[in-house]
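**Q** sequence first, then the predicted structure, then my questions.
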Amino acid sequence: MSMSNIRLENSTVLEQAFNYVFYYTQLCTFYC
């Protein structure tokens, strides 16, 4: 169970990082 919890945390962190980068690339397209 602890492994699955860590996996869930890692997946959420990866998703947040991906959304963060995607959001700023969109901002760059708007501003650049």
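**A** Perfect, thanks for sending it.

**Q** C-alpha from now on. contacts and neighbour counts both.
**A** Fine.

**Q** got the contact list for Asn5?
**A** If a contact means CA atoms under 8 Å, 6 or more residues apart in numbering, then Asn5 has no contacts.

**Q** second structure for comparison follows:
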Amino acid sequence: MPPWWIKLHMTKETFLSGIALLFRYHLCGL
């Protein structure tokens, strides 16, 4: 597995985690 794929996967995981946190925070804000 090339390093760029690992980096891309890590970025994707971080992005999804950020979206989940923002979505949860938005629901709590409501």
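**A** Nice, I can see it. All of these numbers come straight from a predicted model, not from anything done at the bench.

**Q** counterpart of Ser2 of the first structure over in the second structure?
**A** By TM-score structural alignment, Ser2 of the first structure lines up with Trp4 in the second structure.

**Q** quick check: which element contains its match?
**A** Using DSSP states H and E, Trp4 of the second structure sits in helix 3-29.

**Q** centre of the chain to that helix, how far?
**A** Centre-to-centre, helix 3-29 of the second structure and its host chain are 1 Å apart (CA atoms, centre = their mean, to the nearest Å).

**Q** quick one: the spatially most distant residue from the centre of the second structure from Gly18 of the second structure, how far?
**A** Taking CA atoms, centre = their mean, the residue of the second structure most remote from its mean C-alpha position is Leu30, at 21.9 Å. For Leu30 of the second structure, the distance to Gly18 of the second structure (CA to CA, to the nearest Å) stands at 18 Å.

**Q** show me what Gly18 of the second structure aligns to in the first structure.
**A** Counting by TM-score structural alignment, Gly18 of the second structure corresponds to Gln16 in the first structure.

**Q** how much space between its match and Met1 of the first structure?
**A** 23 Å.

**Q** I appreciate the help and will end here.
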